[in-house]
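> can you look at this prediction? I've put the sequence above it.
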Amino acid sequence: MHTPIQPAAFSVGLTGGIGCGKSTVADLFAELGASIVDTDVIAHSLTAPHGPAMPAILAEFGPDFATPDGALDRARMRTLVFSDATARTRLEAILHPRIRDATAAAAAIATGPYVIYVVPLLIESGAWRERVSRVLAIDCSEDTQVARVMRRSGLTADAVRAIMAAQVTRQQRLAAADDVIGNDDGVEALRPQVERLHKRYLALSV
């Protein structure tokens, strides 16, 4: 029996495609006092060296999917799930219930005036829309996404575009959002947008 995620009185689901700057925006909201629950951070902790999800992953996929220090071999798993849809389903069956439980636990101890859930695949998942008060999309051009991810990860442009193709389109994400922050112009251009939305969220959370 998994713990249901009980939304705070006011909560925001923050999403965006790969390379859009979700973590940067979340950090700016955190500086203003919002409580951040990042499902990507939770997923990484579950698959870190000897993380709690690793025994189930290795039982399902085999020891070749662990790095020498006992973490998930992300490159190998990425290659597999992009070539085999059933592998993605099997991995999600292991990770998603654990992420859901950890997310609920983090939200239960949040102390900020509102909670921001950072969920990269919020639109794709479907269920998240009902759990949050508003959806905030971080948006930038596709060329900016590709350049950022190539710079930080060393992936080729084609590899980045393949990841993007597995996500909803930019247009679908914007259509599903209640609020949008543009992130083509760097951190200083983000601050006033975050501050403006923070004030709105504070008013809505009362």
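Here it is on my side, so go on. Owing to the predicted nature of the structure, the values given are computational and were not obtained by experimental measurement.
> when you work out contacts or count neighbours from here on, use the C-alpha atoms and nothing else.
OK.
> ok, residue 179 to residue 154 distance?
31 Å (Cα to Cα, to the nearest Å).
> the two: which has the busier surroundings?
The neighbour count for residue 179 versus residue 154, taken as other Cα atoms under 10 Å, is higher for residue 179 (15 against 11).
> so what's the more buried one up against?
134-137 (Cα atoms under 8 Å, 6 or more residues apart in numbering).
> mind listing the strands for the chain?
11-15, 35-38, 115-118, 134-139, 179-182 (DSSP state E).
> for the chain, longest helix please?
Secondary structure assigned by DSSP state H gives helix 85-108 as the longest helix of the chain.
> please give the number of neighbouring residues around residue 122.
21.
> my bad, residue 94
15.
> ok now do it, which residues does it touch?
53, 56-57.
> and which of those is nearest residue 76?
If you rank the contacts of residue 94 by distance to residue 76 using Cα to Cα, residue 57 comes first, at 12.7 Å.
> hmm, back to that, buried ones in the longest helix of the chain, by neighbour count?
Buried residues in helix 85-108, counted by 16 or more other Cα atoms under 10 Å: 87, 91, 95, 98-100, 102-107.
> okay, now the one to match up with it:
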Amino acid sequence: MSKPWILGLTGGIGSGKSAAAQHFIDLGVHLVDADHAARWVVEPGRPALAQIAERFGEQVLQADGSLNRAALRQLVFQDAEQRRWLESLLHPLIFQEINQYLARAESPYAILVSPLLVESGQHRMTQRVLVVDAPEHLQLSRSMSRDGASEEQIRAILKAQSDREERLSHAHDVLVNDRDIAWLQQEVERLHHFYLTLHGGQA
């Protein structure tokens, strides 16, 4: 059996990336979420967590010994040098974790979902990139109602994520998600049937 090719799936906050990803899973596609991989590498007992605690102190740990993400985010968000240190520790580990999970795929193609696919360089692990895109006003309203966050917080996240042009410049396929969930699922099915005809992610 030939090795599955890898599709990178990305999109800004509130674009509908997760809903699209879920429908690919429902269609039987093997999918790895980079956010999950990022959580696995800092679980208690993994070397990365010990290194993070050593650098930032006990304040980044919860009472049960797990990582206090909010505290860590606060620390690195304000300090570019600390953020770079953290990224240089975690990115290679996350790559490793993703690769191990992708290697288990039994579907004709597998998907790597990552909000930072382009920024983190993870798109280099893929043969093709699908961007789920949505107009900014929809991104804002969806994210605010889903996360209960303020418009200001969402705008800050939008700004930190690679800008839309940058993301779209890496895209082979773009799914503009500006309608309802049924339409989104239909588009995912259309893309899925197209992807099944591809070899190595290329037409």
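Right, received. Where do you want to start? What you are looking at is a predicted structure, and each value in this text was computed from that prediction instead of being measured.
> quick revisit: if you map the contacts of residue 94 of the first structure onto the second structure, which are still there?
Retained in the second structure: residue 53, out of the contacts of residue 94 of the first structure (criterion both residues aligned by TM-score structural alignment, their matches' Cα atoms under 8 Å).
> give me the buried subset of the contacts of residue 94 of the first structure.
53, 57.
> any chance of JSON lines for the contacts of residue 94 of the first structure, columns distance to residue 83 of the first structure?
Listed next are those as JSON lines, based on distance: Cα to Cα, whole Å:
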{"residue": "53", "distance to residue 83 of the first structure": "22"}
{"residue": "56", "distance to residue 83 of the first structure": "21"}
{"residue": "57", "distance to residue 83 of the first structure": "18"}
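> between the contacts of residue 94 of the first structure, which is nearest residue 45 of the first structure?
Looking across the contacts of residue 94 of the first structure and measuring by Cα to Cα, the closest to residue 45 of the first structure is residue 53, at 8.8 Å.
> identify the residues contacting that closest one.
Counted by Cα under 8 Å, 6+ apart, residue 53 of the first structure has contacts 46-47, 94-95, 98.
> of all those, which comes closest to residue 147 of the first structure?
residue 47 (26.5 Å).
> how close does the alignment partner in the second structure of that closest one sit to residue 110 of the second structure?
Aligned counterpart of residue 47 of the first structure in the second structure: residue 42 (TM-score structural alignment). Counting by Cα to Cα, the gap from residue 42 of the second structure to residue 110 of the second structure is 24 Å.
> neighbour-wise, which of the two wins?
residue 110 (26 against 21).
> what residues does the more buried one make contact with?
4-7, 29-32, 102.
> please say which position in the first structure it maps to.
Aligned partner of residue 110 of the second structure by TM-score structural alignment: residue 115.
> for residue 137 of the second structure, same thing?
Using TM-score structural alignment, residue 137 of the second structure sits opposite residue 143 in the first structure.
> distance check, that match against residue 163 of the first structure.
14 Å.
> over to residue 86 of the first structure?
17 Å.
> could you do residue 36 of the first structure as well?
25 Å.
> more neighbours, these two?
Legend: neighbour count by other Cα under 10 Å for residue 36 of the first structure and residue 163, higher for residue 36 (23 against 14).
> report the contact partners of the alignment partner in the second structure of the more buried one.
Taking TM-score structural alignment, residue 36 of the first structure has residue 31 as its aligned residue in the second structure. Residue 31 of the second structure makes contact with 21, 24-25, 102, 110-113, according to Cα under 8 Å, 6+ apart.
> filter the residues you listed to the buried ones?
Judged by 16+ other Cα under 10 Å, buried ones among the contacts of residue 31 of the second structure: 21, 24, 102, 110-113.
> redo those residues as TSV? Include distance to residue 56 of the second structure.
Formatted as TSV, those follow (distance: Cα to Cα, whole Å):
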residue	distance to residue 56 of the second structure
21	34
24	39
102	32
110	36
111	34
112	30
113	29
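> and of those residues, the nearest to residue 65 of the second structure?
Using Cα to Cα, those come closest to residue 65 of the second structure at residue 113, 28.1 Å.
> the closest one contacts residue 32, correct?
Yes: using Cα atoms under 8 Å, residue 113 of the second structure is in contact with residue 32, at 6.2 Å.
> what residues sit buried inside stretch 151-170 of the second structure?
Buried, per 16+ other Cα under 10 Å, within stretch 151-170 of the second structure: 154, 158, 161-162, 164, 167-168.
> which of these fall in helices?
Per DSSP H, the subset of these in helices is 154, 158, 164, 167-168.
> contacting residues for the alignment partner in the second structure of residue 195 of the first structure?
Residue 195 of the first structure maps onto residue 189 in the second structure, with residues paired by TM-score structural alignment. The contact partners of residue 189 of the second structure, taken as Cα under 8 Å, 6+ apart, are 24, 27.
> how about 7 Å then?
Going by Cα atoms under 7 Å, 6 or more residues apart in numbering, residue 189 of the second structure touches no other residue.
> and the gap between it and residue 147 of the second structure?
For residue 189 of the second structure, the distance to residue 147 of the second structure - Cα to Cα - is 27 Å.
> show me what residue 92 of the second structure aligns to in the first structure.
So residue 92 of the second structure corresponds to residue 97, using TM-score structural alignment.
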